[in-house]
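**Q** coordinates for the following, if possible.
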Amino acid sequence: MLTEVITPDEIAKKKGQTEAGRLWDVLWMCSVAARCSKGQAEIRFKLEVVKGKCREFVKLKALCHPGDKEEPVITIMLPDED
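**A** Sure thing, here's the model as predicted:
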């Protein structure tokens, strides 16, 4: 689940990781990928996170689609989610 990416574990919290900071990182990397996407409805990007004593890259995807009232909506999720 994406919440596992956003919520740092206790070791990561001790290293200064916060939910707000991770959420900012997700949104920032999504915006960078969107600018490079040439208008595609689905974009994929990576985010580096601290997990325990290690750093790892997490793959994410974002879908742009119409909402209930045809407004533009962006949904960010793990690559295997729909």
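**Q** hey, let's count contacts and neighbours off CA atoms from now on
**A** Will do.
**Q** would you map the strands across this structure?
**A** Along the chain, counting by DSSP state E, strands occupy 42-51, 54-66, 72-77.
**Q** chain neighbours aside, what residue packs nearest to Glu48?
**A** Phe57 (4.3 Å; Cα to Cα, 6 or more residues apart in numbering).
**Q** how much space separates the one you found from Leu47?
**A** 5 Å (Cα to Cα, to the nearest Å).
**Q** neighbour count for the two, which is higher?
**A** Using other Cα atoms under 10 Å as the criterion, Phe57 and Leu47 rank with Leu47 on top: 16 against 12.
**Q** I'd assumed Lys51 was in contact with the residue nearest to Glu48.
**A** No: the criterion here is Cα atoms under 8 Å, and Phe57 misses it with Lys51 at 9.9 Å.
**Q** now the strands of the chain as TSV including distance to Lys15?
**A** As requested, the strands of the chain are exported to TSV (distance: least, Cα to Cα, whole Å):
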stretch	distance to Lys15
strand 42-51	9
strand 54-66	11
strand 72-77	25
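**Q** could you identify which of these is most buried?
**A** When these are scored by mean count of other Cα atoms under 10 Å, the highest mean neighbour count falls to strand 42-51 (a mean of 17).
**Q** just the angle for that one relative to strand 54-66, thanks.
**A** 150 degrees (axes from the mean of the first three to the mean of the last three Cα atoms, to 10 degrees).
**Q** now show me the structure for the sequence below, then we'll compare the two:
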Amino acid sequence: MSEDEFEVVYSYTRKQAIEDGVLVDVTEQAQETGFKVPVAITANLYHRYIEPPDGLEGEGQSTTGRLHDVLLLTFLAAKDRWDGSMVEIEPLFVMGEGPRFEKVKCWAVIGPGDSGEPVLTIMLPEDY
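**A** Here you go, the predicted model:
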């Protein structure tokens, strides 16, 4: 039986993942940073770390600023040590008063989009 003879039982596209909220499309902000491919962040990473914890939004922390920091770190790391498929970054997030910081391991992985085009996804290791 050849590869062409297999029937696809189910597929879940990147577009569907963005529509469902599993991925957050940040392509517009990523282009401002210098990315030339579509970029998404997993909802897990976005809601746990990109969105500031309660009480910090007005204390110099914003979703826009935190997203910019992650995109910039990813862009610089990719230029410096890209292995062809992924790069690891470890942004430091303010997570509470004092301030309390948390270093978070993230992966930026490039792969095929819904039409085979290159797309980048930034995620926590457990999201892979």
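**Q** tm score of chain vs chain?
**A** TM-score of the superposed chains, computed with TM-score structural alignment, normalised by the length of structure 1, equals 0.89; 82 aligned residues with a Cα RMSD of 1.3 Å.
**Q** out of the strands of structure 1, flag the one nearest Trp28 of structure 1.
**A** Nearest of those to Trp28 of structure 1, taken as Cα to Cα: strand 42-51 at 9.7 Å.
**Q** matching residues in structure 2 for the closest one?
**A** Using TM-score structural alignment, strand 42-51 of structure 1 lines up with residues 86-95 of structure 2.
**Q** that stretch: how far from the chain's middle?
**A** Computed by Cα atoms, centre = their mean, to the nearest Å, the chain-centroid distance of stretch 86-95 of structure 2 equals 11 Å.
**Q** quick one: contacts of it?
**A** Contacting residues not belonging to stretch 86-95 of structure 2 are listed as 49, 52-53, 56, 61, 66, 69-70, 73-74, 77-78, 81, 100-110 [Cα atoms under 8 Å, 6 or more residues apart in numbering].
**Q** 6 Å instead, please
**A** 100-109 (Cα atoms under 6 Å, 6 or more residues apart in numbering).
**Q** need these in TSV with distance to Met123 of structure 2, can you?
**A** As requested, the contacts of stretch 86-95 of structure 2 are exported to TSV (distance: Cα to Cα, whole Å):
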residue	distance to Met123 of structure 2
Arg100	22
Phe101	19
Glu102	16
Lys103	14
Val104	10
Lys105	9
Cys106	6
Trp107	5
Ala108	6
Val109	8
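**Q** between the residues you listed, which is nearest Val119 of structure 2?
**A** Val109 (8.3 Å).
**Q** surely the closest one and Val119 touch.
**A** No: in this structure Val109 of structure 2 lies outside contact range of Val119 using Cα atoms under 6 Å: 8.3 Å.
**Q** what do we get in structure 2 for Ile6 of structure 1?
**A** So, by TM-score structural alignment, Ile6 of structure 1 is matched to Ile50.
**Q** distance of Pro7 of structure 1 from Glu48 of structure 1?
**A** Quick fix: residue 7 of structure 1 is Thr, not Pro. From Thr7 of structure 1 over to Glu48 of structure 1 (counting by Cα to Cα), the distance is 13 Å.
**Q** which of the residues in the longest helix along structure 1 are buried?
**A** In structure 1, assigned by DSSP state H, the helix with the most residues is helix 19-35. By neighbour count with 16 or more other Cα atoms under 10 Å, helix 19-35 of structure 1 contains the buried residues 22, 25-26, 29-30, 33-34.
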